[in-house]
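*Asks:* take a look and give me a structure for this.
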Amino acid sequence: MLRPAADADMDAVLAWRNHPDVRAVSLTRHVIAPEEHEAWWSSTKDRDDREVLVYERHGVPSGVVTFFDLDREAGSSWWGYYLDNDGLTERGELLPAWIEIQRQAVRFAWDELGLAELHGEVLDDNAAVRRFNKRNGFEEIETDEREIDGERVVVHHVRATTPRETQ
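*Replies:* Reported below is the predicted structural model:
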């Protein structure tokens, strides 16, 4: 289940984002300080061009989905997500949660936000996510090289379009 993030979720979202496995596949890899996170949280929650949702698995907060650069009029947005890797691993639910959060987020984009296009970015060496994206209708439409923490990395811009025939 996806639900709007609440202030009570702020600390958990920061802990999930700072997990080494999440940072390793992110476009920013530094440990985010509580002050930096609080500033982001405060500036994000009331913006019309953002949606921050908490993913709950069996009633337990287990991840976050962020839609940003959300343009409801144009029907497009960028997005990203990450999970509570430690908690889900302890419960033996990391893989099914990873599958479920993406599927729920994409459905939310189409059904709740009414989007026609959903954009994201994935690192070239994140092969599992690249394969999963393709299985879920995302295509790699552009590739570029960026510097992340002093390292040159290849980043793929991915896009999915709504399966609706009424576009």
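*Asks:* going forward, measure contacts between C-alpha atoms and count neighbours the same way
*Replies:* Will do.
*Asks:* tell me the SS of residue 99?
*Replies:* Using DSSP: H, G, I helix; E, B strand; the rest coil, the secondary structure recorded for residue 99 is helix.
*Asks:* what's the neighbour count on it?
*Replies:* By other C-alpha atoms under 10 Å, 12 other residues sit near residue 99.
*Asks:* quick one: it and residue 47, what's the gap?
*Replies:* Here the criterion is C-alpha to C-alpha, to the nearest Å. By it, residue 99 lies 28 Å from residue 47.
*Asks:* which residues in the protein form helices?
*Replies:* 10-17, 20-24, 34-44, 85-90, 94-111, 127-135 (DSSP state H).
*Asks:* give the contact list for residue 45.
*Replies:* Applying C-alpha atoms under 8 Å, 6 or more residues apart in numbering, we find residue 45 in contact with 51-52.
*Asks:* for residue 76, same thing?
*Replies:* When contacts are taken as C-alpha under 8 Å, 6+ apart, residue 76 is in contact with 70, 115-119.
*Asks:* second chain to compare with the first, below:
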Amino acid sequence: MKEQYEKCVQGERIRLRPIQHRDIEKIRTWRNDERVRNCFVYSGVISKEQQENWWNEYQTRDDDRMYVIEKQDDGFAIGAVALYAVTEQSCEFGRLMIGEPSALGGGYALEAVQLLTKFAIEEIGVQRILLEVFDSNCKAISIYEKAGYMPTAQDGKLIHMEYNRKDK
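*Replies:* You can find the predicted model right below:
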């Protein structure tokens, strides 16, 4: 299954490129920004050692793929996104962040969600994509709904959403 993830996913204005070791410090910096950090279930600051340990573990997993979001015109990395817990039937969508402040509000998050959702359905062949988002993250909820995700349940402050291939 891992071979399917090795290619870039091309969009109109962005491309999703599989992360490489050289990306993990930039991703850690984005992830530790308070604006980004507060949108994650684990909202603690991540050390270089923790990030390196994550990378080493990540390399051993075939069901987890993370991508850097790059602008097509100049290759500038602006964020990251992932699919994980990938099986033949379903996967989870997450780790979405637009880390570069200059890229905020430019529609890049929506394009990334649409691209990776299409890739998961058409290339990997999953039937369902699941995600969790804080109920206070109205911007992300709106993006997910525009991309076709539907709320399915709420567990405390987390809203569970799903994209179902059969519904499309």
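*Asks:* rewinding a little: which of the helices of the first structure sits closest to residue 56 of the first structure?
*Replies:* With C-alpha to C-alpha as the criterion, residue 56 of the first structure lies closest to helix 94-111 of these, at 8.8 Å.
*Asks:* got the buried residues for that closest one?
*Replies:* 94, 97-98, 101-102, 105-106, 109-110 (16 or more other C-alpha atoms under 10 Å).
*Asks:* now it against helix 127-135, angle please.
*Replies:* For helix 94-111 of the first structure and helix 127-135, the angle between their directions (axes from the mean of the first three to the mean of the last three C-alpha atoms, to 10 degrees) works out to 40 degrees.
*Asks:* helix 94-111 of the first structure packs against which elements?
*Replies:* Judged by 3 or more C-alpha pairs under 8 Å, 6 or more residues apart in numbering; DSSP states H and E, helix 94-111 of the first structure is in contact with strand 76-83, helix 85-90.
*Asks:* try it again at 6 Å.
*Replies:* The contact analysis (3 or more C-alpha pairs under 6 Å, 6 or more residues apart in numbering; DSSP states H and E) places helix 94-111 of the first structure against no helix or strand.
*Asks:* coming back round to it: minimum distance to residue 75 of the first structure: which of the helices of the first structure has it?
*Replies:* Comparing these by C-alpha to C-alpha, helix 94-111 comes nearest, at 9.2 Å.
*Asks:* and the angle for the closest one with strand 76-83?
*Replies:* Counting by the same axes, to 10 degrees, helix 94-111 of the first structure lies at 160 degrees to strand 76-83.
*Asks:* next, count neighbours for the alignment partner in the first structure of residue 86 of the second structure.
*Replies:* For residue 86 of the second structure, the aligned residue in the first structure is residue 70 (criterion: TM-score structural alignment). Here the number of neighbours of residue 70 of the first structure (other C-alpha under 10 Å) works out to 21.
*Asks:* same check on residue 29 of the first structure?
*Replies:* Residues near residue 29 of the first structure, counting by other C-alpha under 10 Å: 17.
*Asks:* please name the nearest non-neighbouring residue to the alignment partner in the second structure of it.
*Replies:* Alignment note (TM-score structural alignment): residue 29 of the first structure maps to residue 43 of the second structure. Ranked by C-alpha to C-alpha, 6 or more residues apart in numbering and with sequence neighbours excluded, the top spatial neighbour of residue 43 of the second structure is residue 37, at 5.0 Å.
*Asks:* and residue 99 of the first structure, how far from residue 28 of the first structure?
*Replies:* 23 Å.
*Asks:* how about residue 44 of the first structure?
*Replies:* From residue 44 of the first structure to residue 28 of the first structure the distance is 18 Å (C-alpha to C-alpha).
*Asks:* residue 154 of the first structure too?
*Replies:* Taking C-alpha to C-alpha as the measure, residue 154 of the first structure falls 14 Å from residue 28 of the first structure.
*Asks:* the first structure: which residue goes with residue 159 of the second structure?
*Replies:* In the first structure, residue 159 of the second structure lines up with residue 156, judged by TM-score structural alignment.
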